[in-house]
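S.K.: need coordinates for the below:
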Amino acid sequence: MLRLAAPALTALALIAGPAQALDLSDMSPAEREAFGAQVREYILENPDLILEAFQILEQRRELAEAQADFQLVEANKDELFNDGYSWVGGNPDGDITLVEFMDYRCGYCRRAVPEVAKLLKSDGNIRLVIKEFPILGEASMISSRFAVAAKQVAGDDAYKQVHDALLEFGGEPTEVTLRRLSDNLGLDTDAVFAEMDSDEVTRQIAQTRALAQKLNISGTPTFVLGTELLRGYLPADQMELIAQEVRERG
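M.R.: Below you'll find the model as predicted:
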C-alpha cells in the first residue's frame, strides 16, 4: 500500500503545492495505511492526476536543463563564437550567431544542410560558425582533417567548397577519393595532404572536442543559437522561432 501511496503523494503535493504537502513520518502505521488507501481510491477516481503530475515534473526538468545549458553557453561563449579558427559564414555581422557542431558521416547533419541554408536566407541577419566535431569513427576524422587542412592551405572559400562536397559525398574518404575531390576543386592537393597531419589541424580538432565536452555535447548535429543550446536536428521554421525568442530577450 505504501508503494502505491508514495507516487500518489508526490502527485498530490505537485498539484496542491508545498503548503498542502503531507508528512507520512508523523502518522502511525494505521494512519499511514488508511491514508494510502484513501490516496489510492482518489487516484483511481481521478487518473488524470498522475498525468498532470508527470507533466509538471517534465516541465521542471526541462526548465532545469535549459538553465544549465544557458550557463554552459555563457561560460564558453568566447570559444563558441570567436575561437579564431572555425569557418564563419552567413552574415558575418549578424546580430545572432548560429554555431553547428557537425560530423560529415552524420545523416542528420546532412539533413540539416538545407534547413540551415533556408534559415540563413530567410533571416539574413545570422552569423554561422561551423565546428568540426568528428565522432563517428576514423572516416569522420579523415574527412575533418581534410576539410581543416584545405582551409589552412587555401582559405575560407576552399573550405566551404570542401565542406559542402564532403556532406554530399556518399563514399569512403580514401586518399584516392579525396585527391580526386581536391583536384576537381582546383586545390593544391599535395599541400592539402601534407597539412592533414599537421600539429595545427590536430590542435583545432582537439580544441573543438574539448569545448564539446565542456558543453556536454555528445551527438551531432548540435547547435548553439544565440544563448540556446539545441541538441539534435531542427527544421528551419523551429530555428526561426528560437531566433525570434532570443532577440526578444535581448
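S.K.: use CA for all of it now, contacts and neighbours both
M.R.: OK.
S.K.: Gly124 touches Asn91, doesn't it?
M.R.: Yes: if you go by C-alpha atoms under 8 Å, Gly124 and Asn91 touch, sitting 6.6 Å apart.
S.K.: tell me which of these two has more neighbours.
M.R.: Taking neighbours as other C-alpha atoms under 10 Å, Gly124 and Asn91 compare with Asn91 leading, 17 against 13.
S.K.: got the contact list for the more buried one?
M.R.: By C-alpha atoms under 8 Å, 6 or more residues apart in numbering, the residues touching Asn91 are 120, 124-128.
S.K.: and the strands in the chain?
M.R.: 87-90, 96-102, 126-132, 222-225, 228-231 (DSSP state E).
S.K.: and the angle for the second one with strand 126-132?
M.R.: Yep, that's strand 96-102 we're talking about. 20 degrees (axes from the mean of the first three to the mean of the last three C-alpha atoms, to 10 degrees).
S.K.: other SSEs contacting strand 96-102?
M.R.: Helices and strands touching strand 96-102, by 3 or more C-alpha pairs under 8 Å, 6 or more residues apart in numbering; DSSP states H and E, are helix 77-81, strand 126-132, strand 222-225.
S.K.: residues touching the last one, excluding its own?
M.R.: When contacts are taken as C-alpha under 8 Å, 6+ apart, the neighbours of strand 222-225 outside the stretch itself are 73, 96-102, 229-233, 242-243.
S.K.: repeat that for 7 Å
M.R.: 97-101, 229-232, 243 (C-alpha atoms under 7 Å, 6 or more residues apart in numbering).
S.K.: please tabulate these in TSV and include distance to Asp190 and neighbour count as additional columns.
M.R.: As requested, the contacts of strand 222-225 are exported to TSV (distance: C-alpha to C-alpha, whole Å; neighbours: other C-alpha atoms under 10 Å):
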residue	distance to Asp190	neighbour count
Thr97	34	24
Leu98	33	26
Val99	31	22
Glu100	29	23
Phe101	28	24
Leu229	38	22
Leu230	38	19
Arg231	37	16
Gly232	36	14
Ala243	42	21
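S.K.: could you also give me the structure for this next sequence, so I can compare it with the first?
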Amino acid sequence: MMIRIFLLLGLVLLVASFPLLNNWLSNHSGKSTTLDKDAVISIVEEYITNYPQRVIDLLTTGQAQAERAELTENIKKYKSELEDIAYPSAGNKDSKIAFIEFFDYSCGYCKMMFEDIKQIIKDGKVRVIFRDFPILGESSLKAVKAALAVHLINPSKYLDFYYAALNHKQPFNDESILNIVKSLEISEEEFKDSLSKNSSTIDKMIESTRNLAEKLNIRGTPALIIGDAFIGGAADLSTLRSKIVEQQEQ
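M.R.: Just a heads-up that it's a prediction; the model follows:
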C-alpha cells in the first residue's frame, strides 16, 4: 500500500509540474514548446513500473532531507527551552556547545550509552543537559520523579543518581529507588519530603520535556542534540566526540 502511495505521489508531482516545464522549455529554446503530456506520463509510468524501488528511494531521501532541515530549524527555534538552566546539567558550564540528552531510565540503549556520556562529561568540552523523558511506563516515571526530587534537594547529587539508575538492571520500584537515593546519603525523610513538596514543579518539568520532545518530533530514546546537530538513537563515543568537534569548528 505504501509503495502505491509513493508512486502515485510521484506521478501527481510530475503532472502538476507540466505548466512549469512547458514555460521553462519555451523560455530556454526561444520558441513555443509544448510537451506531449500523455507521452511523458506513459514514459514515467513505465519507469515507475520497471524501477519502483528507485522512485521510492528518491522520495524517501527527499522526505528525510526535508525532515532533517525542519529539525535543524526547530533546534534553533527552541534553543532557549532546550538549554533551560532549571534542568540538571554537568560538564563545562561555560561551553558554548550544549549537549542535550532525552533519555528514559528503563531504556536499554540509554543504559548502554551512559558510560560514554560519563566520558563526554569528563572531556569537559560541552555542557551536558539532561532531559528526563519517561516513555516506557510507570517504572520509568517513578525513576524520573525520584531523579528530579534528588536534583531539587541537591543538584550535585543528580549525576550520581543518573549513573546509579542507568546501571540498575531491573524494573524500578519504590524499594529499588529508595536504595539508590540512600546510597547518595539522602535520607528517606528528606527524599519523600522533596517528592511531596516539589510534586507540582516535578510534574511541570516532565510535562515541559514531553512538550519539547513533541515540538522536535522526538518519539524515542536516546535522542541527542549537540549544538544544532541531532542524533536519533544510540551512538558510540567516537561519534559523539566527532559531532562535538564539528560543532566547535562551525
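S.K.: can you pull the TM-score for these?
M.R.: Superposed pair, TM-score by TM-score structural alignment, normalised by the length of the first structure: 0.77. Supporting alignment: 230 aligned residues with a C-alpha RMSD of 3.3 Å.
S.K.: one step back: mind putting the strands of the first structure in a markdown table, distance to Phe54 of the first structure included?
M.R.: As requested, the strands of the first structure are exported to a markdown table (distance: least, C-alpha to C-alpha, whole Å):
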| stretch | distance to Phe54 of the first structure |
| --- | --- |
| strand 87-90 | 41 |
| strand 96-102 | 32 |
| strand 126-132 | 37 |
| strand 222-225 | 27 |
| strand 228-231 | 23 |
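S.K.: quick one: which of those is nearest Leu4 of the first structure?
M.R.: Closest to Leu4 of the first structure of the strands of the first structure is strand 228-231 (C-alpha to C-alpha; 35.7 Å).
S.K.: Glu62 of the first structure corresponds to which position in the second structure?
M.R.: Under the alignment (TM-score structural alignment), Glu62 of the first structure pairs with Ala64 in the second structure.
S.K.: hmm, back to that, and the strands of the first structure: which comes nearest Leu80 of the first structure?
M.R.: So among the strands of the first structure, strand 96-102 is nearest, using C-alpha to C-alpha, at 7.1 Å.
S.K.: kindly reformat the contacts of strand 222-225 of the first structure as JSON lines containing distance to Ser86 of the first structure.
M.R.: As requested, the contacts of strand 222-225 of the first structure are exported to JSON lines (distance: C-alpha to C-alpha, whole Å):
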{"residue": "Thr97", "distance to Ser86 of the first structure": "13"}
{"residue": "Leu98", "distance to Ser86 of the first structure": "12"}
{"residue": "Val99", "distance to Ser86 of the first structure": "10"}
{"residue": "Glu100", "distance to Ser86 of the first structure": "10"}
{"residue": "Phe101", "distance to Ser86 of the first structure": "11"}
{"residue": "Leu229", "distance to Ser86 of the first structure": "18"}
{"residue": "Leu230", "distance to Ser86 of the first structure": "19"}
{"residue": "Arg231", "distance to Ser86 of the first structure": "20"}
{"residue": "Gly232", "distance to Ser86 of the first structure": "20"}
{"residue": "Ala243", "distance to Ser86 of the first structure": "22"}
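S.K.: pick the one among those closest to Asp197 of the first structure.
M.R.: Nearest to Asp197 of the first structure among those, with distances taken as C-alpha to C-alpha, is Phe101, at 21.2 Å.
S.K.: surely the closest one meets Phe133?
M.R.: Yes: proximity of Phe101 of the first structure to Phe133 meets the contact threshold set by C-alpha atoms under 7 Å, at 5.7 Å.
S.K.: if we can go back for a sec, ok, the match of Glu62 of the first structure to Lys182 of the second structure distance?
M.R.: 46 Å (C-alpha to C-alpha, to the nearest Å).
S.K.: likewise Ser106 of the second structure?
M.R.: 20 Å.
S.K.: check Asp123 of the second structure too.
M.R.: From Asp123 of the second structure to Lys182 of the second structure the distance is 29 Å (C-alpha to C-alpha).
S.K.: got a list of what Asp103 of the first structure touches?
M.R.: Applying C-alpha under 7 Å, 6+ apart, the residues contacting Asp103 of the first structure are 109, 132-135, 140, 220.
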